[in-house]
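*Asks:* pasting the sequence and the predicted coordinates here, then a few questions.
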Amino acid sequence: MSNSRIIPPSELIINEDGSAFHIHLLPDQLRDNIILVGDPGRVDMVASYFDEIDYDVCSREFHAIGGVYKGKKLMCISHGIGPDNIEIVITELDALANIDFNTRKVKPEHRTLNMVRVGTSGSLQYDLKIGDFVIAEKGTGFDGILNFYAARDKVCDLEFEKEFCKHVSWDPTWAAPYTVDADAELVARIGRDDMVRGYTIAAVGFYAPQGRMVRLELKDPELNAKIESFRYNGRPITNFEMESACLQGMAKLLGHKAMTVCCIIAQRRAEDANTDYKPSVKRLVETVLDRF
């Protein structure tokens, strides 16, 4: 895209106070290091560790707090549930970094953001237990969002996608899956022996897309079993969540670094779940803050 293009107001909406439309942040409130969480309330928990707080902004499901932790400037922002929300957040964070809101042109110098999503997840393998931490070394999106962007093939693992669709007999009426690696430098920085490096499914919904049946029947009741038996280079799909693939895909397309690490709160194969998972999530947040 040409840096001389003026982005019209219909394409990038800027609020009257000069903030990004959905997340309501101003350009000078952006931090290079960003922790993302789904729950707006979890932002307060993350920020409770900050030594200083510079701002606290709420808009819809998007809650952001910027501050300082052990001398490091950073921010935490919530993205709500689902990949569609992640697309909004990453696009607007990038706009704050790389678009001049006065001229509506792309800035000549690219600013790179480091983004770590801290979430919760359900395991798909018996050896992953409740309380384990799993990094989405690969995120496979069932939502199809990245397929709307021209350069998606440049950032996706096309061979993984091909083998996965073949193995599970992917229904052509569903959005084509896309698979994106987490940023290797971030994974090396955050991941240690206390974290599993896995292949993660980012589902487009919580119920049927993750094989849950409440009152409505599933189109393919065997999909989860086929996912669990899939192997790529000898490695299995480890867990389900909803946002890793879109986050990692959008970040790569826009020239940023991103990864997802989740705390396992449900064992899908053992049909077990833990609703008292907050202590484990707090431990994960503390770990990420110290390594970020």
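*Replies:* Yep, it's here. Numbering: from 1, shown residues only.

*Asks:* alpha carbons only for contacts and neighbour counts from here, please
*Replies:* Noted.

*Asks:* now do the contacts for the residue lying closest to Asp84 once chain neighbours are set aside.
*Replies:* Spatial nearest neighbour of Asp84, excluding adjacent residues (C-alpha to C-alpha, 6 or more residues apart in numbering): Ile145 at 7.4 Å. By C-alpha atoms under 8 Å, 6 or more residues apart in numbering, Ile145 lies in contact with 83-84, 87, 246.

*Asks:* list the helices and strands the helix or strand containing Gly122 packs on?
*Replies:* Using DSSP states H and E, Gly122 falls within strand 114-123. Using 3 or more C-alpha pairs under 8 Å, 6 or more residues apart in numbering; DSSP states H and E, the elements in contact with strand 114-123 are strand 33-37, strand 235-241, strand 257-267, helix 278-291.

*Asks:* leaving out sequence neighbours, find the closest residue to Ile88.
*Replies:* Ile88 sits nearest to His22 (C-alpha to C-alpha, 6+ apart), 7.6 Å away.

*Asks:* ranges for the helices of the stretch 51-200 of the chain?
*Replies:* For the stretch 51-200 of the chain, the helices defined by DSSP state H, counting those that start in this stretch cover 83-98, 152-155, 158-168, 184-190.

*Asks:* okay, one more to line up with it:
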Amino acid sequence: METKISEADLIINQDGSIYHLNLFPEDLASTVITVGDPDRVSEVSKYFDSIELKKGKREFITHTGYLDKKRITVISTGIGTDNIDIVFNELDALVNIDFEKRVVKKELTSLDIIRIGTSGTIQPDIPMDTILASTFGLGLDSLMQYYIHELSGDEHGILDAFKSHFSHIKGITPYLTAASNILLNTIGSDMEHGITITAPGFYAPQGRQVRAKNAIPDFINLLNNFQHSNNRITNLEMETAGIYALAKTLGHKALSVNAILANRVNFEFSKNPGAVVDRAIKMVLEKIIKQK
């Protein structure tokens, strides 16, 4: 017997749209680009040949359209993995839940989800304005403590090594998930690769200090010195690990593409951040339309 999902667990608006995103199942393409900043949605969709849908609710702005016969949805998530929890569960519900019957569909759909975001590198040899694809997302937030999350052998090895590296720091319960190999080898080809740290904040959780004192001294050097086999940590941001972990848990493919705007070791910031983000957008769109 099919298990019916309660109205409290899956909230559907009176018009039949999903609660936060305000979308109907037919509004969503099978290729989804996520961006943090709502203003960046139009910076992506301006390259579409046509736009069939524009919707917005709170920080969640959605455009769906076509580029060279490829249907694409671009949606803003806002900042942080708490928002990723909302967006990814609702994207999944749109394609894998029968809203009328409130049951999981017998045939599941796997979305291709590509994040285009900004980030800072912690490696001195990664040039400013680099476009980097995350091989793994390593989360320092608490999101995946609330989900059953299965690890592969490679993920186990890197995560165990990271826990050992940080064993003297209390209160950190990291999780780690790999990118989709398919998207990494297509969308992420010809890009710099590395492990991306997802922090639960922008200031002290990323080693910045303004007035409040940091509880973990020399945080950037600790991350910078981590190495496991050929894997090293390359950059810091606030969504990738949650995207990778929830995508894997829900059966979707995900890749995070990072415009490197800051070098935390060399204390530099990009002179033209908008141009770097625009280059990342165009690279991703060009690779999407080349996919079979």
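*Replies:* Cool, the structure landed. Just so it is clear, the model here is predicted, and its values are computed rather than measured.

*Asks:* on that earlier part again, now the angle from the strand holding Gly122 of structure 1 to strand 33-37?
*Replies:* 30 degrees (axes from the mean of the first three to the mean of the last three C-alpha atoms, to 10 degrees).

*Asks:* who touches strand 114-123 of structure 1?
*Replies:* Under C-alpha under 8 Å, 6+ apart, the answer for strand 114-123 of structure 1 is 32-38, 129, 186, 238-241, 244, 256-269, 281, 284-285.

*Asks:* stretch 87-103 of structure 1 now?
*Replies:* 6, 14, 18, 20-23, 26-27, 30, 79, 105-107, 109-113, 145, 246-247, 250-251, 254.

*Asks:* I'd like to know which of these are buried.
*Replies:* Neighbour-count burial (16 or more other C-alpha atoms under 10 Å) applied to the contacts of stretch 87-103 of structure 1 gives 14, 20-23, 26-27, 30, 79, 105-107, 112-113, 145, 246-247, 250-251, 254.

*Asks:* report the contact partners of Phe219 of structure 2.
*Replies:* 206-207 are the contacts of Phe219 of structure 2 under C-alpha under 8 Å, 6+ apart.

*Asks:* tell me the residue in structure 1 aligned with it.
*Replies:* If you follow Phe219 of structure 2 across to structure 1 using TM-score structural alignment, you land on Leu223.

*Asks:* ok, now how distant is its match from Arg197 of structure 1?
*Replies:* Distance of Leu223 of structure 1 to Arg197 of structure 1, computed by C-alpha to C-alpha, to the nearest Å: 23 Å.

*Asks:* just give me the match in structure 2 for Asn33 of structure 1.
*Replies:* In structure 2, Asn33 of structure 1 lands on Thr31 (TM-score structural alignment).

*Asks:* OK, contacts around its match?
*Replies:* 71-73, 111-114.

*Asks:* pull the most distant pair out of these.
*Replies:* The span of the contacts of Thr31 of structure 2, defined through C-alpha to C-alpha, is set by Arg71 and Ile114 at 13.9 Å.

*Asks:* residues near Ile148 of structure 2, how many?
*Replies:* 10 (other C-alpha atoms under 10 Å).

*Asks:* got it, and the one 4 residues further on?
*Replies:* Burial measure for Ser152 of structure 2: 10 neighbouring residues, criterion other C-alpha under 10 Å.

*Asks:* ditto for Asp276 of structure 1
*Replies:* 9.

*Asks:* quick check: it vs Arg212 of structure 1, distance?
*Replies:* Distance, Asp276 of structure 1 to Arg212 of structure 1, by C-alpha to C-alpha: 21 Å.

*Asks:* same list, the contacts of Thr31 of structure 2, but as a markdown table with distance to Ala204 of structure 2 please.
*Replies:* Converted to a markdown table, those look like this (distance: C-alpha to C-alpha, whole Å):
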| residue | distance to Ala204 of structure 2 |
| --- | --- |
| Arg71 | 40 |
| Ile72 | 36 |
| Thr73 | 34 |
| Leu111 | 34 |
| Asp112 | 33 |
| Ile113 | 29 |
| Ile114 | 27 |
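
*Asks:* what's Arg208 of structure 2 aligned with over in structure 1?
*Replies:* Using TM-score structural alignment, Arg208 of structure 2 sits opposite Arg212 in structure 1.
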